[in-house]
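Peer 1: need a structure here:
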Amino acid sequence: MRRMSPDVPLLNDYKQDFFLKRFPQTVLGGPRFKLGYCAPPYIYVNQTVLFLMPWVWGGLGTLLYQLGILEDYYTAALSGGLMLFAAIIIQFISLYARNKSVTVERMLTTDILAEEDEHDFTSCAGTETIKFLIPGKKYIANTVLHSFLAGLMCGLGTWYLLPNRISLLYGSTGGTVLLFVFGWMTLCIGEYSLIVNTAAETATFQTQDTYEITPLMRPLYIFLFVSVDLAHRFLVNIPALEQVNQILHILFIFLPFLWALGTLPPPDSLFLWAMEQVLEFGLGGSSMSTHLRLLIMFIISAGTAVTSYFIP
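Peer 2: Have a look, this model is predicted:
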């Protein structure tokens, strides 16, 4: 048996270049700051502006709250409303660019990878530039839903990362600054993947994202973290909930790396797994071989349990 020479690299030149392009894009939620060709500077500037836009709206609301002009819930509503408006504008710009573009026959090339990667940018706000930055949604329903979720996530995220709130949890100025800065990085990553351009996720459940479920992955976990904080706000007399909230605030800033490493499952697999666990351990059923059978058995079992509860 021949052994591999120790001089053979783990990644060759092509794989290294691909990894250096793909991994930062996955960590940051979609921005492509490293391309395989020379792109105009405005491509990177536009991506940076789109990436930091939620932080601008959230920072505005946070500033008004810190100055005592607005209450915390009004701050969340203001930031969420501004983000909702911005998300709608972004989606309409993408839709306009797609409708304006015309189909042009291109010469075939033997380099398929180059054909996929290279784009011809003509101006800062050109059609090709907009289509590259904001691919857009396939369905109008997702356009509306994702825009609404973007506004809701920005509003609740602003409430979640208010400096006074973090300071009450930890009592440390340095920790507050650290969690505020990196927490907003996590929120910007979730917003970008939801309404601008979705990153190639490491954890995948289906080969094709027919119904555009992948953009919902990162917002789903952000909402789960925020929901614990909301429960702690309205149920303040539970010490265990406060400890969980403190732990999750710290874990919140590590979410981008958990997403990039494929540690957290996508929404569809998480939903089916949770449904199967409830069916087996909560309703006394058994695992099914297909998703459709699982859904039907879960509905029947849950309906039977609810009906039995109300039978006198």
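
Peer 1: hey, let's count contacts and neighbours off CA atoms from now on
Peer 2: OK.

Peer 1: flag every buried residue along stretch 82-101.
Peer 2: For stretch 82-101, a neighbour-count test (16 or more other Cα atoms under 10 Å) marks 82-84, 86-88, 90-91, 93-95, 97-98 as buried.

Peer 1: also stretch 26-46?
Peer 2: T26, V27, L28, G29, G30, P31, R32, F33, K34, I43, Y44, N46.

Peer 1: please give the structure of this sequence too, so both can be compared:
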Amino acid sequence: MSPDVPLLNDYKQDFLLKRFPQTVLGGPRLKLGYCAPPYIYVNQIVLFLMPWALGGTGTLLYQLDFLRDYSAAALSGGLMVITAAVIQLTSVHAKNKSVVVKRMTTRNILAEEDEHEFTSCASAETVKFLIPGKKYVANTVFHSVLAGLVCGLGTWYLLPNRVTSLYGSPGATAALFVFGWITLCIGEYSLIVNTATETATFQTQDTYEITPLMRPLYIFFFVSVDLAHRFIVNIPALEQMNQILHILFVLLPFLWALGTLPPPDALFFWAVEQVLEFGLGGSPMSTHLRLVSCVTVCFSSSLNCSLL
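Peer 2: Okay, the predicted model is just below:
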């Protein structure tokens, strides 16, 4: 190949500039291939920052000594559950409306999927564009509750007094608080508003809507270490791990975007296979069904032997 040939041509560069920020931010489409009304971008920014506003309410009440830390977390989580439910119900209501979304004429066939004609900031086509909604009712309820847990535990995780006790620096506290909440907003947006196209994928079709769970899953892992450090004191290694993970927490958006962290389904089957090979002395299975069945049989046999 000639050295004068660019790695990305003009079309690929335009596609990358649209897709990569969307993946980093968890779903907001802040760069479209056509001229969209300003309220499309404003609505996305408001939805993106909504968890921060709710979590900031609990944080402010805690800093003013009106609430305890766990009460502030519970308040933020409860408000987030209500907000997520309203967002999902709004999407369902927009889908039920008999409004036809007209396509804008364009010469670029590959861009036609993204082009819509919007009539107002709260019209059905605008809502369906911003909030595609869930396929299943169970996921609508589950993801809304999960969003509340993420917001509540995230509020507890990023309380300024807590971060200051780990680092003893107001500057570090401010930086981790701001960028940490950006990470939480990214995870929440991907969960309840619009799921981003992930770089790391395990299955071609997300039939059961597992992809939205990827970012909250890793947020829960980071928070779990902090909770362990809160309730299990006098362990220096756990404190050091908590300090390191607080720094890595603000880098999670880039780790997600670069495909460094595996999706939940791939991580689950990998963990089960490691248990089968190194914990139970088995061999790798050719299919997921055989893998889960073999581990289940091995655990059942071990349990029966221990009870005899």
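
Peer 1: in JSON lines: the buried residues of stretch 82-101 of the first structure, plus distance to S269 of the first structure and secondary structure.
Peer 2: Shown next, in JSON lines, are the buried residues of stretch 82-101 of the first structure (distance: Cα to Cα, whole Å; DSSP: H, G, I helix; E, B strand; the rest coil):
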{"residue": "L82", "distance to S269 of the first structure": "32", "secondary structure": "helix"}
{"residue": "M83", "distance to S269 of the first structure": "29", "secondary structure": "helix"}
{"residue": "L84", "distance to S269 of the first structure": "28", "secondary structure": "helix"}
{"residue": "A86", "distance to S269 of the first structure": "31", "secondary structure": "helix"}
{"residue": "A87", "distance to S269 of the first structure": "27", "secondary structure": "helix"}
{"residue": "I88", "distance to S269 of the first structure": "29", "secondary structure": "helix"}
{"residue": "I90", "distance to S269 of the first structure": "29", "secondary structure": "helix"}
{"residue": "Q91", "distance to S269 of the first structure": "27", "secondary structure": "helix"}
{"residue": "I93", "distance to S269 of the first structure": "32", "secondary structure": "helix"}
{"residue": "S94", "distance to S269 of the first structure": "30", "secondary structure": "helix"}
{"residue": "L95", "distance to S269 of the first structure": "30", "secondary structure": "helix"}
{"residue": "A97", "distance to S269 of the first structure": "34", "secondary structure": "helix"}
{"residue": "R98", "distance to S269 of the first structure": "32", "secondary structure": "helix"}
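
Peer 1: with respect to E212 of the first structure, which of these is nearest?
Peer 2: Among the buried residues of stretch 82-101 of the first structure, Q91 lies closest to E212 of the first structure (Cα to Cα), at 14.8 Å.

Peer 1: map that closest one onto the second structure.
Peer 2: In the second structure, the residue matched to Q91 of the first structure (TM-score structural alignment) is Q88.

Peer 1: look at the closest residue to its match other than its chain neighbours and tell me its secondary structure.
Peer 2: Nearest non-adjacent residue to Q88 of the second structure, counting by Cα to Cα, 6 or more residues apart in numbering: G133, 6.2 Å away. Classification of G133 of the second structure using DSSP: H, G, I helix; E, B strand; the rest coil returns coil.

Peer 1: cool, the one 5 residues further on as well?
Peer 2: When states are read from three-state DSSP, the local structure at A138 of the second structure comes out as helix.

Peer 1: burial check on G81 of the first structure, number of neighbours?
Peer 2: Other residues lying near G81 of the first structure total 19 when counted by other Cα atoms under 10 Å.

Peer 1: next: L194 of the first structure.
Peer 2: L194 of the first structure sits with 27 neighbouring residues when counted by other Cα under 10 Å.

Peer 1: quick check, nearest of the buried residues of stretch 26-46 of the first structure to P163 of the first structure?
Peer 2: P163 of the first structure lies nearest to L28 out of the buried residues of stretch 26-46 of the first structure, by Cα to Cα, at 23.4 Å.

Peer 1: ok, back up a step: so the residue nearest to Q88 of the second structure touches N96, yeah?
Peer 2: No: look at G133 of the second structure against N96 with Cα atoms under 8 Å: they stay out of range, at 11.8 Å.

Peer 1: about what we covered before: for the buried residues of stretch 82-101 of the first structure, which one is nearest F148 of the first structure?
Peer 2: Ranked by distance to F148 of the first structure (Cα to Cα), these are led by L84 at 6.0 Å.

Peer 1: show me what contacts that closest one?
Peer 2: Going by Cα atoms under 8 Å, 6 or more residues apart in numbering, L84 of the first structure touches S147, F148, A150, G151, L152.

Peer 1: cheers, nothing more for now.
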